[in-house]
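[1] only the shape, not the letters, is given here:
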């Protein structure tokens, strides 16, 4: 049975290609959605880009026929811009404010009532990224759903970058003696490339070991870098040691780190970056950046030059650099950074169009990136560079992203089987006992 899907503005601004994601069904775009997209087209962020992309797609489709009459799509569906069914009478009793959301609800409800009056067996579904819109639709008896087309099946249980396995104490002793174990001991658990294995003794619970699966050699290898200290920083737990192992391995070009605040993602990445650029000179520069997404109300325009405007957004990075470099004031930190001439803190806005060769690149708060943005960033990575993306997928500030459809989650799942990449999920907070308690119970 064919369905009618009414698309909310949030869906189109999240994914301009959503027009083609509903098979051979009828796709309805209320006229008010076109108006809302028009108000977003001049924005300079990803929302503005998507608004312009939607406008181009609709402009291309209208060449076939009037959008108000309906246009056939390549996948067999039909797209229509709805100009009628805008009566507010059925919605006003419960939601009497005449705003754009309620106008979209009115169109959806009127289409549904018309089908019922005509005896047409056609389910009308409102698709929205806005949870409040879905709640309001449900209260009106309208079928509603989130836009699921680009969601990744990702949970902490499916892929965290490591697995635990109980073995005999003899095998653990053999691992320490040889520095590796052949994969045939563990081929039944299906390890991915660069996935870690935490070995626990069956007969001796206190005996354990951590190894990394090297798919090219077919061996579980002992940690080479993770047990050492770098710029005064050493892994305090197994997850941090695993992270250092992949951060300092030059053969692994893409590293993703996820975990709650205070687990050490940024500090470990900076320590590894400083060691690789300043001590070993493997990379010419340490490039640090993050998306500029405000938490809560935007503070507006900031005074000063580019560096002064950027500083409030990257203050957590400066805090970690002060600890690593042993400086006690921002002025001394700036002097140290200028003297080293190997660290660049940049706004993510300026990375488009660049080619970044021979650099150790750190992208903080990557959970606030869209799939398109993260693709843009990784395709900027030049020859001889390494990129680290990290963040907490439970703390997303972008209005149209969630834990299952953000750039960081997307990259983790797309690259988890590649030899050039590795992932580690942090569970233990090391900032303080209070921070660990807050992360667990709040």
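    Everything's here; your move. From a predicted model like this one, the values you see are computed outputs, not experimental measurements.
[2] from here on, contacts and neighbour counts on C-alpha atoms
    Noted.
[3] if you drop the residues flanking it in sequence, what lies closest to residue 380?
    Residue nearest to residue 380 in three dimensions, not counting chain neighbours: residue 355, with 5.0 Å by C-alpha to C-alpha, 6 or more residues apart in numbering.
[4] how many neighbours does the one you found have?
    12 (other C-alpha atoms under 10 Å).
[5] that one and residue 384 touch, don't they?
    No: contact between residue 355 and residue 384 fails when scored by C-alpha atoms under 8 Å: they sit 11.4 Å apart.
[6] returning to that earlier point: residues contacting the residue nearest to residue 380?
    Taking C-alpha atoms under 8 Å, 6 or more residues apart in numbering, we find residue 355 in contact with 380-382.
[7] what distance do you get for it to residue 373?
    Between residue 355 and residue 373 the distance is 15 Å, computed by C-alpha to C-alpha, to the nearest Å.
[8] one more: residue 243?
    Distance check for residue 243 against residue 373: by C-alpha to C-alpha, it reads 24 Å.
[9] neighbour count winner among these two?
    Per other C-alpha under 10 Å, whichever of residue 243 and residue 373 has more neighbours is residue 243, with 27 against 18.
[10] pretty sure that one belongs to a helix, no?
    Yes: under the criterion used here (DSSP: H, G, I helix; E, B strand; the rest coil), residue 243 sits inside a helix.
[11] spatially, what comes nearest to it if we skip its sequence neighbours?
    Computed as C-alpha to C-alpha, 6+ apart, the closest residue to residue 243 that is not its neighbour in sequence is residue 424, at 6.2 Å.
[12] this is the comparison structure:
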């Protein structure tokens, strides 16, 4: 039996076209086109639409019903509403329906339309910050009463304050559980940056990068998310090394080497595990950041840096020494692997987790059981945790455009 699939299911679970004999109507396709035109700033939605288009192109396990239907079932429902037209299509053709929309399910019951329900992802997106607008006078009144959580922020959630008149940045603040604190330093500057011997000067390039650095420095656990080129690795490495040089931390990197989706593996790598890691994508990235093999090997030898694959983590403990753990490409971790990594952490250890579970997941298992998502659900609002989604690709204009492919 053929089943119509509604817009919501198609966007959130495009693999549904491989699992059932589905019908995609012209009305659903038109609704998706309208969403693509009107909500281009919604990064999550744009990714879901691109992902759906790839699935439709690569899989032919679906039927397109391109006929335009007119809703005639009853005068008591809006005939222009897409969900109501889907009812008409189902009744006219004897199709079933695939939907998680409760109202549409009830309507299907009225017309005896067979239903298929799919597992729904109840994950609530959390960027780690809000953007609000005030006049300078209004903001002065708000910040003048810091003990009042007037912005309704979670603990360690940030807020970007823009001037309602011209959009200029007024302040960046966070709620620490007791008061609203500005991220301005003692001289009144936002994002002043810092300098390390190894990497020289580093200065955040936008509001999200300012918040990311603050979170790493002030929280025990920080999640950094963002598109390729948004600065996740740059921020993590520079801030971590700032702690290494200034406060005597050791940097330990946890990695779960995962071949890029659809990329051809080169086969057997010679050497022990560390040598193999150095030949992986992680090793290539580190060599470029540290300026080559020699500098990287020096810090591995001196003990200021270590690199551990997740396969070796059982029994590992950061101990009492000051350590900063950096979990790279964490979109490629299941909930159990993320849990294993975080359980290795002692009280003197800071943790940076970076990744992008929207666009850079390289195996289906990590899409359906994602450790970064689960970590966010469990830790958000806790005094130990901060989370920031980086919004802007700074690598190049070309890299920014490539994200739309």
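    Thanks, I have it. Given the structure is predicted, the values throughout are model-derived calculations rather than measurements.
[13] give me the TM-score for this pair.
    Here the TM-score for the pair of chains, by TM-score structural alignment, normalised by the length of the second structure, is 0.63; 283 aligned residues with a C-alpha RMSD of 2.9 Å.
[14] most neighbours among the contacts of residue 355 of the first structure, which one is it?
    Neighbour max across the contacts of residue 355 of the first structure (other C-alpha under 10 Å) = residue 381, 21 neighbours.
[15] excluding its backbone neighbours, what's nearest whichever residue in the second structure pairs up with that one?
    Across the two structures, residue 381 of the first structure finds its equivalent in residue 345 of the second structure, going by TM-score structural alignment. If the residues on either side of it in the chain are set aside, residue 345 of the second structure comes closest to residue 318, at 5.7 Å by C-alpha to C-alpha, 6+ apart.
[16] burial count for the aligned residue in the first structure for that neighbour?
    Using TM-score structural alignment as the criterion, the counterpart of residue 318 of the second structure in the first structure is residue 356. Summarising burial for residue 356 of the first structure: neighbours were counted as other C-alpha under 10 Å, giving 21.
[17] how close does residue 356 of the first structure get to residue 280 of the first structure?
    Distance, residue 356 of the first structure to residue 280 of the first structure, using C-alpha to C-alpha: 19 Å.
[18] how many other residues sit next to residue 311 of the second structure?
    11.
[19] residue contacts, it?
    With C-alpha under 8 Å, 6+ apart, residue 311 of the second structure has these contacts: residue 256.
[20] which secondary structure elements does the longest helix anywhere in the first structure sit against?
    Of all the segments of type helix in the first structure, defined by DSSP state H, the longest one is helix 100-118. Identification of packing neighbours for helix 100-118 of the first structure by 3 or more C-alpha pairs under 8 Å, 6 or more residues apart in numbering; DSSP states H and E yields helix 31-40, helix 89-92, strand 124-127.
[21] pick the most deeply packed of those.
    Using mean count of other C-alpha atoms under 10 Å, the stretch among these with the largest mean neighbour count is strand 124-127, at a mean of 23.
[22] where does that strand end up in the second structure?
    The alignment of strand 124-127 of the first structure onto the second structure (TM-score structural alignment) finds no residues at all.
[23] continuing past that strand, what's the next helix or strand?
    Following strand 124-127 of the first structure in sequence order, the next helix or strand is helix 131-139 (DSSP states H and E).
[24] elements contacting the helix or strand that that next one is followed by?
    Using DSSP H and E, the helix or strand that follows helix 131-139 of the first structure in sequence is strand 143-145. For strand 143-145 of the first structure, the elements it packs on are strand 124-127, helix 131-139, judged by 3+ C-alpha pairs under 8 Å, 6+ apart.
[25] how far out from the middle of the chain is the last one?
    The gap between the average C-alpha position of helix 131-139 of the first structure and the chain average comes to 26 Å, counting by C-alpha atoms, centre = their mean, to the nearest Å.
[26] ok, now the shortest one?
    Centroid separation between strand 124-127 of the first structure and its chain, computed with C-alpha atoms, centre = their mean, is 27 Å.
[27] what segments of the stretch 151-300 of the first structure are strands?
    When secondary structure is read from DSSP state E, counting those that start in this stretch, the stretch 151-300 of the first structure shows strands at 162-167, 180-182, 196-201, 208-214, 219-222, 229-230, 233-234, 254-259, 285-290.
[28] Throw the ones you listed into TSV and include mean neighbour count and distance to residue 431 of the first structure, thanks.
    Converted to TSV, the strands of the stretch 151-300 of the first structure look like this (neighbours: other C-alpha atoms under 10 Å; distance: least, C-alpha to C-alpha, whole Å):
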stretch	mean neighbour count	distance to residue 431 of the first structure
strand 162-167	16	22
strand 180-182	18	32
strand 196-201	21	23
strand 208-214	21	23
strand 219-222	22	27
strand 229-230	18	18
strand 233-234	16	13
strand 254-259	25	12
strand 285-290	23	21
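[29] with distance to residue 314 of the first structure added, can I get the ones you listed in JSON lines?
    Conversion of these to JSON lines gives the following (distance: least, C-alpha to C-alpha, whole Å):
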{"stretch": "strand 162-167", "distance to residue 314 of the first structure": "30"}
{"stretch": "strand 180-182", "distance to residue 314 of the first structure": "40"}
{"stretch": "strand 196-201", "distance to residue 314 of the first structure": "31"}
{"stretch": "strand 208-214", "distance to residue 314 of the first structure": "32"}
{"stretch": "strand 219-222", "distance to residue 314 of the first structure": "35"}
{"stretch": "strand 229-230", "distance to residue 314 of the first structure": "22"}
{"stretch": "strand 233-234", "distance to residue 314 of the first structure": "21"}
{"stretch": "strand 254-259", "distance to residue 314 of the first structure": "18"}
{"stretch": "strand 285-290", "distance to residue 314 of the first structure": "7"}
